[in-house]
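Colleague: Only the shape, not the letters, is given here:
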């Protein structure tokens, strides 16, 4: 049995989440909840259950939203994900075409709407990732670049041309030293640039 505890601190709020996963043969059973589940007494808010066969499919049951179904088809070089939420009456299609270890193209589309994204990802020498993306609904480009340093640390910068939002992120995923993510975001399009919005997120993994 594996469990993880995630805490997040924003400049305007705090949040926490917990996940427990159990293997049952080829299947993985998972239950997760957020602080909304226990604050002000036990409730169903933030509670989710899932059954997963890694690399093949996931079936999610989101209790407050009634139901959400996710199916993944993992047949390289094409990976497809189908998500249907009855509570929100929304269906999402995700697809990723992997050309090689350094190049892949992905697309996301919400059926029945003009919302969609196309993204190209290129990994240079295994340490630097370039990700330009195009938002069909906003008719705009977004850009991101990430670089891995010292093995476990990743520095990432992103820019959204539609909102002129600049984001910076430092993350670490280490079995020895733990996982964390520190983010800062600022809107360069405002006449008076405000203080960056800061957030910090830490995850602890346990084997039980």
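Modeller: Ah, there it is. None of the values given here were measured: they were computed from a predicted structure.

Colleague: C-alpha from now on. contacts and neighbour counts both.
Modeller: Noted.

Colleague: And stretch 87-99, what's buried?
Modeller: Neighbour counts using 16 or more other CA atoms under 10 Å place 91, 92, 93, 94, 95, 96, 97, 98 of stretch 87-99 among the buried residues.

Colleague: Going by distance to residue 150, which of those residues wins?
Modeller: Nearest to residue 150 among these: residue 98, at 26.4 Å, using CA to CA.

Colleague: Quick check: closest non-adjacent residue to that closest one.
Modeller: residue 104 (4.4 Å; CA to CA, 6 or more residues apart in numbering).

Colleague: Around the one you found, count how many other residues there are.
Modeller: Other residues lying near residue 104 total 18 when counted by other CA atoms under 10 Å.

Colleague: on that earlier part again, export the buried residues of stretch 87-99 to CSV and tack on distance to residue 206 and secondary structure?
Modeller: As requested, the buried residues of stretch 87-99 are exported to CSV (distance: CA to CA, whole Å; DSSP: H, G, I helix; E, B strand; the rest coil):
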residue, distance to residue 206, secondary structure
91, 34, strand
92, 32, strand
93, 33, strand
94, 31, strand
95, 32, strand
96, 31, strand
97, 34, strand
98, 32, strand
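
Colleague: From the contact counts, what lies against the helix or strand where the residue nearest to residue 98 lies?
Modeller: Element membership for residue 104, per DSSP states H and E: strand 103-110. Here strand 103-110 touches strand 90-98, strand 116-124, going by 3 or more CA pairs under 8 Å, 6 or more residues apart in numbering; DSSP states H and E.

Colleague: possible to save those strands as JSON lines with distance to residue 51?
Modeller: As requested, the helices and strands packed on strand 103-110 are arranged in JSON lines below (distance: least, CA to CA, whole Å):
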{"stretch": "strand 90-98", "distance to residue 51": "19"}
{"stretch": "strand 116-124", "distance to residue 51": "27"}
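
Colleague: for those strands, which one sits closest to residue 187?
Modeller: Among the helices and strands packed on strand 103-110, the nearest to residue 187 by CA to CA is strand 116-124 (21.5 Å).

Colleague: List the buried residues of that closest one.
Modeller: Buried residues in strand 116-124 (16+ other CA under 10 Å): 116, 117, 118, 119, 120, 121, 122, 123.

Colleague: name the helices or strands packed onto that strand?
Modeller: strand 103-110, strand 128-135.

Colleague: okay, now the one to match up with it:
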């Protein structure tokens, strides 16, 4: 089965852009071709961000980024630690030489702890996620070890499948608000607003993004 999606983005301070993704299901694996920022509507169309990927969900992803001629390998696995599930992801980029290790310890249906480490840049983050009300409300404090700073996020699922997210980054003093909706029939959309409290002129930045899915 062929699947395709089109994504359009528009920001208040920049031009509109479009992206496209085409996916082929081949048994246990998926073949995908993606064009990010495939066209900018105030200039000559650009198709410079082509990437190809081979994916087995929950097992591995191999990405090839054509402009950079870069291969990225990602492997996923789960193990049991003290009767708790530990999900681990290993990511390595051949050209950029990025080496990332992510681990998520699922304590129960409402609590999980995630640790991220980038061995190239030294970025290390520790995030705790708590879900309340059957997953309708989620709180996520995150500590960045390298910056010695905290980030906070809260998600609220409302009637109809809409999700509202509020976030704050203490290192950059950026306050964010996001409203998103995802539907298997009508695609998805996202409206975002951010405000940098450190700037003298506190002008919010607005953006909108919409995705349409097709099956052939």
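Modeller: Cool, the structure landed. These figures come from a predicted structure and were not determined experimentally.

Colleague: so can I have a markdown table of the buried residues of strand 116-124 of structure 1 showing distance to residue 17 of structure 1?
Modeller: Shown next, in a markdown table, are these (distance: CA to CA, whole Å):
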| residue | distance to residue 17 of structure 1 |
| --- | --- |
| 116 | 29 |
| 117 | 28 |
| 118 | 30 |
| 119 | 29 |
| 120 | 31 |
| 121 | 30 |
| 122 | 32 |
| 123 | 31 |
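
Colleague: Stretch 193-201 of structure 2 aligns to what range in structure 1?
Modeller: The aligned range for stretch 193-201 of structure 2 in structure 1 is 184-192, by TM-score structural alignment.

Colleague: got the end-to-end distance for the matching stretch?
Modeller: Start and end residues of stretch 184-192 of structure 1 are separated by 17 Å (CA to CA, to the nearest Å).

Colleague: Now do the buried residues in that stretch.
Modeller: Buried residues in stretch 184-192 of structure 1, counted by 16+ other CA under 10 Å: 184, 185, 186, 187.

Colleague: now do stretch 17-28 of structure 1
Modeller: For stretch 17-28 of structure 1, a neighbour-count test (16+ other CA under 10 Å) marks 17, 18, 19, 20, 21, 28 as buried.

Colleague: Can you lay out these as TSV showing secondary structure?
Modeller: Formatted as TSV, the buried residues of stretch 17-28 of structure 1 follow (DSSP: H, G, I helix; E, B strand; the rest coil):
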residue	secondary structure
17	strand
18	strand
19	strand
20	strand
21	strand
28	strand
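
Colleague: measure the aligned residue in structure 2 for residue 173 of structure 1 to residue 99 of structure 2 for me?
Modeller: Mapped onto structure 2 by TM-score structural alignment, residue 173 of structure 1 lines up with residue 182. As judged by CA to CA, residue 182 of structure 2 and residue 99 of structure 2 stand 32 Å apart.

Colleague: Then residue 195 of structure 2?
Modeller: Computed as CA to CA, the residue 195 of structure 2 to residue 99 of structure 2 distance reads 32 Å.

Colleague: just residue 175 of structure 2 next, same as before
Modeller: Residue 175 of structure 2 is 29 Å from residue 99 of structure 2, by CA to CA.

Colleague: Ok, residue 158 of structure 2 next?
Modeller: From residue 158 of structure 2 to residue 99 of structure 2 the distance is 37 Å (CA to CA).

Colleague: ditto for residue 74 of structure 2
Modeller: 10 Å.

Colleague: okay, and the common contacts of these two?
Modeller: With contacts defined as CA atoms under 8 Å, 6 or more residues apart in numbering, the residues shared by residue 74 of structure 2 and residue 99 are 90, 91, 92.

Colleague: Can you select the buried ones among those for me in PyMOL?
Modeller: A single PyMOL command is used to select the members of those judged buried by 16+ other CA under 10 Å:
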select buried, resi 91+92
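
Colleague: ok, the shared contacts of residue 74 and residue 99 of structure 2 vs residue 61 of structure 2, which is closest?
Modeller: Proximity to residue 61 of structure 2 was ranked across those by CA to CA; first place goes to residue 91, at 9.2 Å.

Colleague: where does the aligned partner of the closest one in structure 1 land in three-state SS?
Modeller: Residue 91 of structure 2 maps onto residue 83 in structure 1, with residues paired by TM-score structural alignment. What three-state DSSP gives for residue 83 of structure 1 is strand.

Colleague: contacting residues for residue 83 of structure 1?
Modeller: Contact partners of residue 83 of structure 1, counting by CA under 8 Å, 6+ apart, are 68, 69, 70, 71, 91, 92, 93.

Colleague: can you pull the buried residues of stretch 200-208 of structure 1?
Modeller: 200, 201, 202, 203, 205.

Colleague: Structure 2: which residue goes with the third one?
Modeller: So the one you mean is residue 202 of structure 1. In structure 2, the residue paired with residue 202 of structure 1 according to TM-score structural alignment is residue 210.

Colleague: could you redo the buried residues of stretch 17-28 of structure 1 as JSON lines and give each row distance to residue 75 of structure 1?
Modeller: Formatted as JSON lines, those follow (distance: CA to CA, whole Å):
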{"residue": "17", "distance to residue 75 of structure 1": "32"}
{"residue": "18", "distance to residue 75 of structure 1": "31"}
{"residue": "19", "distance to residue 75 of structure 1": "28"}
{"residue": "20", "distance to residue 75 of structure 1": "28"}
{"residue": "21", "distance to residue 75 of structure 1": "25"}
{"residue": "28", "distance to residue 75 of structure 1": "20"}
